[in-house]
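1. sequence plus the predicted model coming up.
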Amino acid sequence: MTSKTLLGRLYAAVGTETAPALRRQIVRVAVYAVLQGVTFVLMVPALRALLRHDTGTAWAWIGVMTVSAAATLVARHLQSMGGFRVGMATINGLHHRLGDHLATLPLGWFSADRTGRLTRLIGQGAKDVSGIIAHLLEPLLTGTLTPLVVVAGVFVFDWRIGLTLLICAPVLYAVHRWTTRLAERVDDRLEETASEANGRVVEFARAQPVLRASGPGGPGLVLLDDALEEQDRATRRRARADAPARMLFGLTVQLGVAAALVTGTAHLLGGGDPATTIATLVLVVRFAEPVTAIAGLAGTFRSSRAALAGVTGVLDARPLPEPDRTAEEAPARTPGSAVAVELRDVSFGYAPDRTVLDGVTFTAEAGTTVALVGASGSGKTTVTRLVARFFDVGSGSVHIGGDDVRDLTTDELAGMLAMVFQDVYLFDGTIRENIRVARPDAGEEEVERVARLARVDDIVTRLPDGWDTRVGEGGAALSGGERQRVSLARALLKDAPVVLLDEATASLDAENQAAIQRALADLSGRSTLLVVAHRLETITTADRIVVLGDGRVAESGTHEELMALNGRYAAFWRERNRSLGWRLATAEEVGAS
């Protein structure tokens, strides 16, 4: 990555709000680097005058150098403080920018691999990017600008030594690039292992019940140990690669200084001015100091640069396209009224060679309940995700209230939908706060009403702090069924025109399942319900049942119509009835059979 590319990515990462502050910080660092170089150069005439025993001239130059050094110290202080301010603003801005941008990306973007990398990127990655501004910008610019000023000064006093340093510059750059490329191969592997280890640690924290049930030698612990050991090996390989790279670059710098010393000595032996030559060679030694410092920061710089590439990669990910219009231009809606949901010849696949839906067409009329039935992998959940526009269809279209979902803005579509999916996530807040997420302006009476309908009030009475009990990250303090009831209360509170339910009663016992059914009945007529269920007894009263098979609509109708058809749905129902008779058998019974 060139410096221009680095700065370009840095500007892209910080965004338009922080970019002006970043530009001012670059100017501050550049001024400091140039002043430092000028101060170094001013040593030459001062030292030359002293070597010539010209005390008056020497004191004059020392006075000028003192002023320059004082200005350099002020510039250093300003750029140091500015670096920390811009660095902190960058962390804050990156978190907001990443959060806002991630909310616009399709769900398909969030693969398991990307999620692991994203967790590390938002945490350590944002710090690494801010570190470029707060800690690395100064040595990078001083390691470039200060030597350039020094070389220019050397040319003024001795063009031979200046030419020697100028010839060494491309050699130094070539060696730096070569050693960087060698180390980058190790860095890529380190990033992969760090992301894997980060994901395993999170998994370890969240899956404690499963891990403890499997015992100390369970596969979960083995996977975590393997990930940490591989990260340790990758870190060691990086250290082994860094040391030779730093040594080679430092050796090249010292060879450049040695070449300048040889050139100066040869000129001195050839009758050159000793005072000028000696003073210039002292300056050459100062030239090596900021250049060598770059080698010591190579590893940190590569890590920060990789984090920057990761951040800009996320920010460059394309969100789903949506119309560009103001709220006043949005389609008119009647608050609290149900709307129809229609799929028109929809085809979709998660991968180019894997078709899940192939020409699916059906309509859920406004205010009706439509159930989706089918074997695992038939595309039931995929249908609800397409309605919610987690993905865009491959072909065909999905309409809500007569509008193609692609013609609705994200806010418009979100305002029309309430979702209760299998994987319920609760925020680390109170139960009341988690319900009110659906409608922050809802009153206490409304929250308590939907809580009663979803039987959340039963949960509250058992908790130590009642409504103010914190549920933990992801709702860890509640059971799966309890989390689902809170999620359903959210949907009830939102009172959206369309409600999507994916296995809404899967984790509930018979009593609470009946309570949920009553809650859904409360939405009937006011909202259009699109329900995915494996428990067929929960959908017998649905206005329409759509049976999916082989990526298509295999059957469609009411429960009675489909049973009379004696097709797939009837086969599902017979299988369900047989499963009701299952029981645990004794070893003797199994042997007898």
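-> Now that the structure is in, tell me what you want to look at.
2. when you work out contacts or count neighbours from here on, use the C-alpha atoms and nothing else.
-> Fine.
3. show me where this structure has strands.
-> 341-348, 357-364, 369-374, 395-400, 403-404, 417-420, 498-502, 528-532, 544-549, 552-557 (DSSP state E).
4. now distance to Arg9 and mean neighbour count too, for the ones you listed, in JSON lines please.
-> What follows is those, written out as JSON lines (distance: least, Cα to Cα, whole Å; neighbours: other Cα atoms under 10 Å):
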{"stretch": "strand 341-348", "distance to Arg9": "35", "mean neighbour count": "21"}
{"stretch": "strand 357-364", "distance to Arg9": "39", "mean neighbour count": "19"}
{"stretch": "strand 369-374", "distance to Arg9": "46", "mean neighbour count": "26"}
{"stretch": "strand 395-400", "distance to Arg9": "35", "mean neighbour count": "20"}
{"stretch": "strand 403-404", "distance to Arg9": "36", "mean neighbour count": "15"}
{"stretch": "strand 417-420", "distance to Arg9": "37", "mean neighbour count": "23"}
{"stretch": "strand 498-502", "distance to Arg9": "40", "mean neighbour count": "26"}
{"stretch": "strand 528-532", "distance to Arg9": "44", "mean neighbour count": "26"}
{"stretch": "strand 544-549", "distance to Arg9": "47", "mean neighbour count": "24"}
{"stretch": "strand 552-557", "distance to Arg9": "46", "mean neighbour count": "18"}
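5. this is the comparison structure:
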Amino acid sequence: MTALLTRVLGREQTEGLRRVMLWAVLAAALQGVAYAFLVPLLTRLLGDDPAEAWPWVGALAAATAVYGAAAFAATVRGNRFSAELGRHLHRRIGDHVVALPLGWFGGERTGALGQLAGQGVVQVMNAAANLLRPLCNAFVTPAVVVLATFAFDWRLALAMLAAAPVAAGAYRWSGRLIGRVDRQSHAASVETADRLVEFARHQPALRAFGRTAQDHELLDAALREQHAEARAAVRIGVPGIAGFALAVQLCFTCVLVLGTALAIGGSVGAGELIAVLVLAVRFVEPMGAAAELGGSLRVARGTLERLDGVLASAPLPQPATEGPLPETYGIELDDVSFGYDDERTVLDGLDLRVPAGHTVALVGPSGSGKTTVTRLIARFWDVRAGTVRVGGTDVRDLTTDQLMSRLAMVFQDVYLFAGSIEDNIRAGREDATDEEVRAAGRLARVDEIVERLPDGWAARVGEGGAALSGGERQRISIARALLKRAPVVLLDEATSALDAWNEAAVQQALAALTADRTVLVVAHRLDTIRGADLIAFLDGGRIVEQGTHEELLGLGGRYAQFWREREGARGWTLAARS
């Protein structure tokens, strides 16, 4: 457990947790001492001269006051540490995931990460603030009570001590059951969270096809699975908690029977027996809460293990030091092979050259790997084999900051932050002036969006840009790339969501980039393709044809066929509209 804490929390936070636990242990021990004073107090109070109890009343009051001060200090320290721990974990998760390859964020990991950073971190914080001290009370206070009982009657103390292994065994059994429940319910919760987010985000498409909450099969299946896991959690977890509580009560019953036998035999006086039984109650009472507390702590441990799994994921390797920046900005892919998993190869020995200051259009059938090429240039993943170079430098020899400062990217899946239009454009270059931001916006025709919105440039776009249309989001994304002024521009279907009028305007803005920038554009629009300096046709994981538009048409090969199909499709669309 110590090694797990050190890996996840770091050495400094682990030391802070130890200090919090020391205060919790001290408070629990002082609570046990205060309980111990009940025996002499009650013995004298029930004896021949009750006035002899007054000194013990003072001792109990003093012990209680000291315990209260220690408990207050332990609670304050626990809550302060919990708040700091939450900030630390969120910062650690954020710092680590930004260094992970984009391929890591696949399957169920995105939803799991969201739940881990939200509910999971809260569980760990809750353990530090609200579970550690009660759990210390559940074990340290009974231990002090047992030691105190030895001072009054060693036989009853031995009876309490003999009960400890039974309670410990029941506690471990209960903890294993709770851990099993946590693993099962976590997987179901992640799946449900993913399906709920999907259901909310895709409401327009669902409603367009008449799909409502009643017939969304994936969400319904996830909710049914979560319901089944919740029922299973009750079946599995409750017997463990109940079994531990029963073991604790059996221990108390044994102490009660032994004490009664000793009192009947005359070995223990009635007053002393009552006092020791009161102490025995204080022995079992905190232990009774241990099963539930331990279960919550086991859930927190499960969260720590999942956090450890995230933090153990290897980030993209970075060079030890920043090397010299490239002096030119051509793009080269030499004999590149890549696949998203071990079973499927997307690129197989691909060779591609994008000369500095030129525009190359990458075309090909869907699924041929066009978007993958742009991602590899941006080093969202590392290639399996071959080399990707920017300005003659292997991207693996550039730090992330060096590489990203040289790239401006506009992809199909545009994401806008939940700020203003101006803020989203400024994300391209934080030190840009207001006029530079708006000039980039005007080039991308964002000013047309601004004019119709009451708040203008300060208009909020909503989470992910939900308040805007797809074309409007794309224009803001293009403005962001224009503002960055990076020497290499990667465009993936950058005009796919624009109408003909806005596409022409954006094409004019993009044309300004080609004079002194290197541009790789993935596009299906015919005008975009025709305007490129060079066209590369990708199929089967390789570049099968390369040349200018006229050259490739003259070959009469794959590109020519692709062009004819596109021309035919456009003609059919225009005829249908007329």
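-> Happy to help now that I have it. Remember, predicted model here, so these are calculated numbers, not experimental data.
6. would JSON lines of the strands of structure 1 with distance to Leu251 of structure 1 be doable?
-> JSON lines is the format used below for these (distance: least, Cα to Cα, whole Å):
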{"stretch": "strand 341-348", "distance to Leu251 of structure 1": "59"}
{"stretch": "strand 357-364", "distance to Leu251 of structure 1": "63"}
{"stretch": "strand 369-374", "distance to Leu251 of structure 1": "69"}
{"stretch": "strand 395-400", "distance to Leu251 of structure 1": "61"}
{"stretch": "strand 403-404", "distance to Leu251 of structure 1": "65"}
{"stretch": "strand 417-420", "distance to Leu251 of structure 1": "63"}
{"stretch": "strand 498-502", "distance to Leu251 of structure 1": "65"}
{"stretch": "strand 528-532", "distance to Leu251 of structure 1": "68"}
{"stretch": "strand 544-549", "distance to Leu251 of structure 1": "69"}
{"stretch": "strand 552-557", "distance to Leu251 of structure 1": "69"}
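7. looking at those, which is closest to Leu22 of structure 1?
-> With respect to Leu22 of structure 1, and counting by Cα to Cα, the nearest of those is strand 417-420 at 41.0 Å.
8. for Thr72 of structure 1, find the nearest of the strands of structure 1.
-> strand 417-420 (60.3 Å).
9. residues in structure 2 aligned with that closest one?
-> Matched against structure 2 by TM-score structural alignment, strand 417-420 of structure 1 falls on residues 407-410.
10. quick one: residues contacting the corresponding residue of structure 2 for Leu357 of structure 1.
-> Using TM-score structural alignment as the criterion, the counterpart of Leu357 of structure 1 in structure 2 is Leu347. Going by Cα atoms under 8 Å, 6 or more residues apart in numbering, Leu347 of structure 2 touches Val336, Ser337, Phe338, Gly339, Gly369, Gly540, Gly541, Arg542.
11. ok, the last one - contacts?
-> The one in question is Arg542 of structure 2. Arg542 of structure 2 touches Leu347, Asp348, Gly349, Leu350, Asp351, counting by Cα under 8 Å, 6+ apart.
12. which one of those sits closest to Thr64 of structure 2?
-> Among those, Leu347 lies closest to Thr64 of structure 2 (Cα to Cα), at 72.7 Å.
13. dead centre of structure 1: give me the residue that sits there.
-> Centroid-nearest residue in structure 1, with Cα atoms, centre = their mean: Leu118, separated by 3.4 Å.
14. quick one: map Ala510 of structure 1 onto structure 2.
-> So Ala510 of structure 1 corresponds to Ala500, using TM-score structural alignment.
15. can you count the residues close to its match?
-> Look at Ala500 of structure 2: counted by other Cα atoms under 10 Å, it has 10 neighbours.
16. what residue of structure 1 matches up with Pro319 of structure 2?
-> In structure 1, Pro319 of structure 2 lands on Pro323 (TM-score structural alignment).
17. what's the spacing between that match and Leu408 of structure 1?
-> Computed as Cα to Cα, to the nearest Å, the Pro323 of structure 1 to Leu408 of structure 1 distance reads 7 Å.
18. who has more neighbours out of those two?
-> Leu408 (20 against 11).
19. distance of the closest residue in space to Thr505 of structure 1 that isn't next to it in sequence relative to Arg177 of structure 1?
-> Nearest residue to Thr505 of structure 1, sequence neighbours excluded (Cα to Cα, 6 or more residues apart in numbering): Gln513, at 5.8 Å. Relative to Arg177 of structure 1, Gln513 of structure 1 is positioned 65 Å away (Cα to Cα).
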